[in-house]
Every structure is written in C-alpha cells, then in structure tokens.
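S.K.: Provided below for reference: sequence and predicted model.
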Amino acid sequence: MKTKTLLIVAFIFAISIPIACVEPINLKISTNVSILSIDGTIDDSDREQYISIKKSLPSSGNVTYAPEKLAKVSIKENGNKVYDCVEKAPGLYYLPIGFKTIVGNTYVLNITLSDGKTYKSEEEKMRSTPEISLLSVKFEPEGITRGNTKLPAHAIYLDSKDSPETGDYYLWSWKLFEKQNYCKTCEGSYYVTYPAPQGKCIETAALREAETIYDYACDGNCWDIFKSQDINIMSDVYSNGNEIKNRLIGKIPYFQTNGFLIEVTQQNVSPSAFRYLKILASQSQTNGTLADAPPAALIGNITNINDKYESVGGYFRVGNAKTKRLWVNRTDAIGFTPLGFYGGRLVNPEPAGDDPNRPPRAICVKSETRTPVMPEGWRF
C-alpha cells in the first residue's frame, strides 16, 4: 500500500523535471528487509555496457548495498538472440565488447541469482532519437549554489528537433573530461609505487598526528571523468514536432583555468522508463541523485518470475544514444578564482628530500572515472 501511495503522489509532479546536483546527497530511509536492486541501460554507443545487481542491507540510517555476486545474466534480443554477460567486478555484469542495440528491436533482461531465484524485465523497445543540433555554453559567475555560497560555473545548453510523432520522452546526461596533474592523494601517509599499478599509501605516526596530506603528480597525461548526477527528462506533450531550444543540460563548476571537454547524450526512452525516472527525480530532490541507488520502495520493470509479490528496485532501460561534444576554453572566466579538485584545499606535493627516488610519480590508472587516453575532441 505504501508503494502505491508513493507512485500516486509522485505522478503529480511536472512533466519536465531537470534536477541539477553538484554532489550526491545521502539517502536516509530505514528498512528492516533486504531488497534486490537491478539497474542497467543498454544502447548503441561505443561504451562498455553492464548491468548492476546489488542488495540493500537492513539499516536504521543510510541505506547501504552489497553486490550480488555469481549471478547468471543475459539479454534476449527480439525474443531469440541471447547475449550472455560476464561479471568483471562484484555485482557488475558486462555485455560482450562491441554490443550495440538496434532501433526497432526489443530487449529483455534475464537474471538467475546464485540461490536460484530468477528475474525477468518487461520487454523494452529501442526508440529512435533525433540528433543534437547544437551545444552552447554560458559562463555564470554565480552559477551554482552550495549552502550560502554562490560558485562560478559554465552552463551547458542544447538544441534539438523533436520528431513529428507523439509520445517521445527524452533523457539527457553529460560526461565531463578535466585534465588532471595529480593522480594520488595520501592522508597521514606517503605514497609508494608498489604493488603495481595503483601503488599504495603507507601511514606513519608523525604524518597522521600532523594531519598531513600529500599529493603525487601523474606519471604522464591523465584526465578525470565526471558524470552527471542529475535527472533531466522531458515529455514532448507540449513540444511535439517543434524545436527544443536552449535546454539546460547541466552546470559545470569552474574547477581550473584550463579548458574542459563536455559530452552530452540524448536518449528517447520508453513511457514506462519516463514514469520511473520522474518518480526518481521527485525523490532525489531531497534524497539523492541519479548516481545513487534508488530507495527500496521505488519499483521498476523487473520481477521475480516465481514470486510476483517480491519488491525489486531499479530499472532496465534501452536507449538510442545521440552524443555531441563541445570544447570550452574557459577564457570567459578569467579573473575568477577556480574551485580546484580538492574542495578548496590547495595541492600539497611531498617535498623533495635526500632520497632521489622521492617523491615518486603516480600512475594514471584507467577506470570509470579516469583515463590516460586523450579524449577525442581535446585541445591543449
């Protein structure tokens, strides 16, 4: 009954809901049961695609999740072709390299957990998405509000053209590339390069008591990757067939004087995915962001095929991804103070001593949030 009440209340929110968050907000709900949460978006982009499976842990405070390991996960296309997923990290099940969805095809997610429980998503159809016609940027000296402070930022806007057909539902997201000069930070400790490749921080009593923080320069080029943590969706009910002009996609903090590269993705999602995201958006105004795991009460399109009464959180989405990149040189922000990457703290490299091997440089380890490979469209 509580879940049904939540759904009814959430549906009265506005059709178009952009919610911009600079940093995640802790989700505070209480639960005395463990609920499975399954999330994943598959599309026709070149990215490596995966399904996330985790389970909430009973808690009286912030919700925490544990990865669900050793599951069998697959995607069925058009009711016949099957793509098996491989668990490359705890609870993360990756599709084969090069997998891409196709407009007009249908997809179903199938999961069998290690305890034998079996889950299946509703059928999702790949919908065609229009191209992004233009990205533009505007510097705002007081673009972001953090507490009582106004921070400088660059606002990113999008132009597109809605298709003549009714019933389109758009989701926008962005990915930010920032050049990073320091690849390791050690608190109350110093950095050593073993074990490779990440190395490790070794704590000492003197550094810990002095609350010393050392930062270590990158051994080569490195870029940090930031992803949008906002839910930016829109129905075409009031814009059917018309231009979508100056849609605010996000606000990028003025981290540094160097330029940045922004990649914007536009997707046309299903009506049920739109309804799910709208509920999540309304909850995230006070509870979190798209990057957070949704509250246990937010049920998606996946069910236990042997127990229809089991609550399963998360959502399986299929999208036709249209992306566009924009280089921003930040020269319009000259005269303003950058925020930096350390919450206002200045970089503090370990001072050189008698040991010629110190301080060492840190490897830029490729991950979801960092890459040593220069992004396409980057300018020095």
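M.R.: That came through, no problem.
S.K.: contacts and neighbour counts: CA atoms only from here.
M.R.: Will do.
S.K.: downstream neighbour of the longest helix seen in the chain in the secondary structure list?
M.R.: The single longest helix within the chain, with elements called by DSSP state H, is helix 271-287. The element immediately downstream of helix 271-287 (helix or strand, assigned by DSSP states H and E) is strand 302-304.
S.K.: After that next one, heading C-terminal, what element do we hit next?
M.R.: Moving toward the C-terminus from strand 302-304, the next helix or strand (DSSP H and E) is strand 312-313.
S.K.: Give me the distance from whichever helix or strand comes after that next one to the chain's centre.
M.R.: The helix or strand immediately downstream of strand 312-313 is strand 316-319, counting by DSSP H and E. Relative to its chain's centre, strand 316-319 lies at 15 Å (C-alpha atoms, centre = their mean, to the nearest Å).
S.K.: and here's the other structure:
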Amino acid sequence: MEMLKRLLYILLIIPLSCVDPYTLELERGEQLLTVDGFITTEPGPHRIRLTRTDTYGSVFEGLIRPVRLATVNVRDSEGMVTFLTEVEAGVYETPAGFKAKVGLSYTLQLRLIEGREYTSFPEKVNQVAPIDQVSIRTVEIATDDRLEQRVGVQLIAHFKDPGDQANNYYWRTAPGSFVLVANPELYTNPPTHPSDPRGPAPKDCCAICYLVESSRSQNFTIASDESFNGLETRLPVAFIEDNGLRFKDTYRAEIQQMGISQEAFRFLRLIEQQLSITGSVFDQPPANIRGNIISLDNPDETVLGYFIAADVATSELYIESDDLDIKATPRIIPDDCRTVPGATLSPPSNWLRN
C-alpha cells in the first residue's frame, strides 16, 4: 500500500515539472522584388504591380509587401518615355490612352525610393492572329472526392495561325460578369430569441442584380505554334467553374489572346510547370524563376516576375443557362440580391446584351 502511495505521488508531480521554452530563431533571407504586369496594344490604363517578399531561410516566406513611391516608366524603341502613376499601394498605371504598337520594343524602368534602379530587357510587340470565334463545351473535372465533380464551361478559341513566322500565344480571361439571381421572396426574419422560429418575411425587391467578378489571380494558357503553324486552330484556353450562381442566367466572358516573345513564353512555361506540382512530399520545392528584370546596382540580385509587351485580340461571349449540358447544384440567396457585396441593379458598362 505504501509503495502504491509513493507511485501515485510521483505521477502527480511529473506534470508540474518546469519545461524551458524553445525559441526558434530563423535566419532572415534576402528581400525579393517582384514585378507583375504587362502592356498591350489595347488602350490603357495598364497596370504594373511591385511587391517585395521577406524570406526566412528555407523554412517559409514572410509577408508580401507593396513597394511604394517608386518611379516607374516604360520606354519604347523610338525613345518615347511614358511614366506610370501609383494609384494604390504598389500598383502603378499608365495613362488611359497609352497603348503599345506592333513592331516596337518596350523596356520597363524602375527607380525605388531608396535609389535602387532596375530595368527589363526590351520586349518586342509581335502581331497576334485575330480570334474568329469562341465556342464553349460543358466539362466535368474529377476531384479527390469520388462523389463530387467540378462542373464548368471550357472556352475554345478558333483562329488562323500565320504560317510565315513562329508564334507564341498567351491567353487570359478578363474579370467576368453575370446576372445574379436571388430569391427575396424566401427571406425570413431572424429570431428575437434562440427559442423563436424564423418567420417568413418575403421582400418585394430585388431578385435580379449584376455582379462583376474580382480581378484576383487567374489561371492562364500558353501555346507555341510548332504543331499548328499556318493552320486553322481550335484550342481550349480557359475554364470557368460553375459555382451554383454564375450560370443561373447569363454570364459574360472575355478572352484576351496575346502574341508574346519566345523569352516570355519560356518564362510562362516554367511558371505553368510549377503550378502543376501536386504538392506531394516527394515533389521538388518551388524554385525562384528569374524573369527579364535585372538590377542595375547589383546584377547578381534575384528579381522575380516578367514584364510583357504584347499585341492582343479580344473576344467576348455571353453564355446562357440553357447553353450548359450539365450544371452545378444552384445556390439559393434567400434575400435581396443587393445584399451581396459588389452587386448592383445596373449592368456593367461593357454589358451589351439586352
């Protein structure tokens, strides 16, 4: 019995033992400047975003911070210099009427507030083939959940590739917009007490609004004409997922088809390869892919990003709900559609469908 008491006493005092805290000290790495943006042959304003990332050894990356109060300009091969204005923290815009010209080369020049100077290599604007048509195809994409599929619309660009030159293509989608359908007649009053049920309180307005998608980072598609030089071509260039709201009525999509340099194509192909990494523990860690920006003060400094100058062909497409063969489960908004952030009763300025 005495032995049992001693054992019990030892077990009780063990959790009370002091443990010295361990402080993890991480070696702070270099601060990497990142340049993100492009100019095209469409009227501006065009945006260049400057950020800096603090790195901490090989453990993790720190905060991405905007680079403010920089002097930013674009110089063309004829000597014309256009200055950009900082419109928000780290975001610099060309004048509204500025546009690149086919055949000219453009160089991005930066001077940071502390005096460091950077420049891009010249980017020549190559003419791009026009888009003849954009068609759609409803597709399903498998997910990790065998019982759940991603449903959406694949956009297919139809165009005739010029046969007299090597061409590299870069496709992006501009922020889409759509008719937002709500159900204000299903609105219910919130309970005044946890035991009170929600009572029906239908609203008279509003069931129909318009919503412009945010301009968050989007996927892109690239292609070289090595396999279709001089041919009539149809290529899938974008995927718009059906989230239960986008295709309840009408969706406006806009495709930008750009002609880019061979160097820009190689850079984007490396980015595409890194984005395809599955995230397995056996994957190689992402590498810092150097672009076409160099430091004039320290040629060995790593600068991330790429400045692109490109000719662009744009095509818009209105997708109706009935155009989809397969649809996601509709999402219900039991309230006035104007309660959705960003939703308005008036269509966007580029909305041409009655």
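M.R.: In hand now; what should we look at? Remember, predicted model here, so these are calculated numbers, not experimental data.
S.K.: and the longest helix of the first structure, how far from the second structure on average?
M.R.: Here helix 271-287 of the first structure is compared with the second structure after superposition; its mean distance to the aligned residues, by mean C-alpha distance after the TM-score superposition for the first structure, is 1.0 Å.
S.K.: Would you map the strands across the stretch 51-200 of the first structure?
M.R.: If you assign secondary structure with DSSP state E, counting those that start in this stretch, the strands in the stretch 51-200 of the first structure sit at 64-67, 72-77, 81-84, 86-89, 92-94, 106-112, 118-121, 124-125, 132-146, 149-161, 169-179, 182-187, 189-192, 200-203.
S.K.: Same list, those, but as CSV with mean neighbour count and distance to Lys245 of the first structure please.
M.R.: Below are these laid out as CSV (neighbours: other C-alpha atoms under 10 Å; distance: least, C-alpha to C-alpha, whole Å):
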stretch, mean neighbour count, distance to Lys245 of the first structure
strand 64-67, 15, 39
strand 72-77, 20, 35
strand 81-84, 13, 38
strand 86-89, 14, 40
strand 92-94, 23, 36
strand 106-112, 20, 31
strand 118-121, 19, 35
strand 124-125, 22, 27
strand 132-146, 16, 9
strand 149-161, 18, 5
strand 169-179, 21, 14
strand 182-187, 20, 38
strand 189-192, 21, 49
strand 200-203, 16, 48
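S.K.: Redo those strands as JSON lines? Include distance to Gly250 of the first structure.
M.R.: Conversion of the strands of the stretch 51-200 of the first structure to JSON lines gives the following (distance: least, C-alpha to C-alpha, whole Å):
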{"stretch": "strand 64-67", "distance to Gly250 of the first structure": "28"}
{"stretch": "strand 72-77", "distance to Gly250 of the first structure": "32"}
{"stretch": "strand 81-84", "distance to Gly250 of the first structure": "34"}
{"stretch": "strand 86-89", "distance to Gly250 of the first structure": "30"}
{"stretch": "strand 92-94", "distance to Gly250 of the first structure": "27"}
{"stretch": "strand 106-112", "distance to Gly250 of the first structure": "30"}
{"stretch": "strand 118-121", "distance to Gly250 of the first structure": "31"}
{"stretch": "strand 124-125", "distance to Gly250 of the first structure": "28"}
{"stretch": "strand 132-146", "distance to Gly250 of the first structure": "10"}
{"stretch": "strand 149-161", "distance to Gly250 of the first structure": "6"}
{"stretch": "strand 169-179", "distance to Gly250 of the first structure": "8"}
{"stretch": "strand 182-187", "distance to Gly250 of the first structure": "26"}
{"stretch": "strand 189-192", "distance to Gly250 of the first structure": "36"}
{"stretch": "strand 200-203", "distance to Gly250 of the first structure": "35"}
